[in-house]
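Enquirer: Below: sequence and its predicted model.
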Amino acid sequence: MTDRIHLTGLTVRGTHGVYDFERREGQDFVVDVVLELDTRPAASSDDVADTVHYGELAGKLAAIVGGEPVNLLETLAQRLADACLADARVAAAEVTVHKPQAPIELTFGDVAVSIRRER
């Protein structure tokens, strides 16, 4: 049995991108994660220590997005997935990184990279 914890719409300013102006000016990135894990221990104990504390996870993810810049969304998504999998209870993590202000000279709704990693 695999349960899921969803954290969606985490918006953090970062300086990622291949262009100098992206690094200089920064832009908002939006992160969605889905963690796969067994939540039965937490459901039984009713204790946050028995599950992934999504508030703490959000802080870790925000620090990555707001931290050291990378060129590619793929690299950023991998770093975020690694942070999710740092908790041994997480069997798999799906991470989507949205770049809504990507430097594209056409009208578009969103640019995103999604990856899924498992133990």
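Expert: Received the coordinates, thanks. Numbering: from 1, shown residues only.

Enquirer: use CA for all of it now, contacts and neighbours both
Expert: Will do.

Enquirer: what about Arg4, distance to Leu35?
Expert: Using Cα to Cα, to the nearest Å, Arg4 is found at 5 Å from Leu35.

Enquirer: For those two, indicate the residue with more neighbours.
Expert: Leu35 (25 against 15; other Cα atoms under 10 Å).

Enquirer: Hmm, Thr96 and that one touching each other?
Expert: No. Using Cα atoms under 8 Å, Leu35 is not in contact with Thr96; the gap is 11.9 Å.

Enquirer: Now do the strands in this protein.
Expert: For the chain, applying DSSP state E gives strands covering 3-14, 27-37, 92-98, 112-118.

Enquirer: Quick check: which of the ones you listed is buried the most?
Expert: With neighbours defined as mean count of other Cα atoms under 10 Å, these peak in mean count at strand 92-98, which reaches a mean of 23.

Enquirer: Put this next to the first one:
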Amino acid sequence: MTAEPAEGQDHIRLSGLRARGHHGVYDFERERGQDFVVDVALEVDLAPAARSDDVADTIHYGELAERLVEVVGGEPVNLIETLAARLAEVCLADSRVRAATVTVHKPHAPIPHEFADVAVTITRRRP
């Protein structure tokens, strides 16, 4: 007997994905660029992959990382809120993903005070 997961209990997490982008409201941010750090948590039923032991039955996190890095390195946006929304769209492009929570960290944000982190987190669910 194989136990089925409770609704919303299975997750794939990818944390600390670092990529260079040219996002920000200031010209110097767009010209010089900076590193962004991305964390994603995908709500997905992992029972099929657990049964088959086949990567085709799950979200390939290496391929997901490549797509996310392409977005961070792609067309600049003013706000990391917009960047997070674009990254969530990438995650939800796979119909097996029920929901995606995306956090975008901007560790070198232009703040004239010492700070540990600036980040936004969004969650998007499949309708």
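Expert: Nice, thanks for sending it over. What you are looking at is a predicted structure, and each value in this text was computed from that prediction instead of being measured.

Enquirer: of all the strands of the first structure, which lies closest to Val48 of the first structure?
Expert: Nearest of the strands of the first structure to Val48 of the first structure, taken as Cα to Cα: strand 3-14 at 13.0 Å.

Enquirer: so where in the second structure does the closest one end up aligned?
Expert: Alignment of strand 3-14 of the first structure against the second structure: residues 10-21, by TM-score structural alignment.

Enquirer: Excluding residues flanking it in the chain, which one is nearest Asp28 of the first structure?
Expert: In space, Asp28 of the first structure comes closest to Arg13 once its chain neighbours are excluded; the distance is 4.3 Å by Cα to Cα, 6 or more residues apart in numbering.

Enquirer: Test my guess that that neighbour contacts Gly66.
Expert: Yes. Assessed by Cα under 8 Å, Arg13 of the first structure is found in contact with Gly66 at 5.9 Å.

Enquirer: Could you tell me the end-to-end distance of stretch 104-119 of the first structure?
Expert: End-to-end distance of stretch 104-119 of the first structure (Cα to Cα): 35 Å.

Enquirer: Contact partners for the most centrally placed residue in the second structure?
Expert: The centroid of the second structure falls nearest to Val40 when counting by Cα atoms, centre = their mean (3.9 Å). The contact partners of Val40 of the second structure, by Cα atoms under 8 Å, 6 or more residues apart in numbering, come to 13-15, 100-103.

Enquirer: Which two among those are spaced furthest apart?
Expert: Farthest-apart pair in the contacts of Val40 of the second structure is Ser15 and Ala100; separation 13.0 Å (Cα to Cα).

Enquirer: leaving aside the residues next to it on the chain, what's closest to the counterpart of Arg30 of the second structure in the first structure?
Expert: Aligned by TM-score structural alignment, Arg30 of the second structure pairs with Arg23 of the first structure. Excluding the flanking residues, the one nearest Arg23 of the first structure by Cα to Cα, 6+ apart is Thr15, at 4.5 Å.
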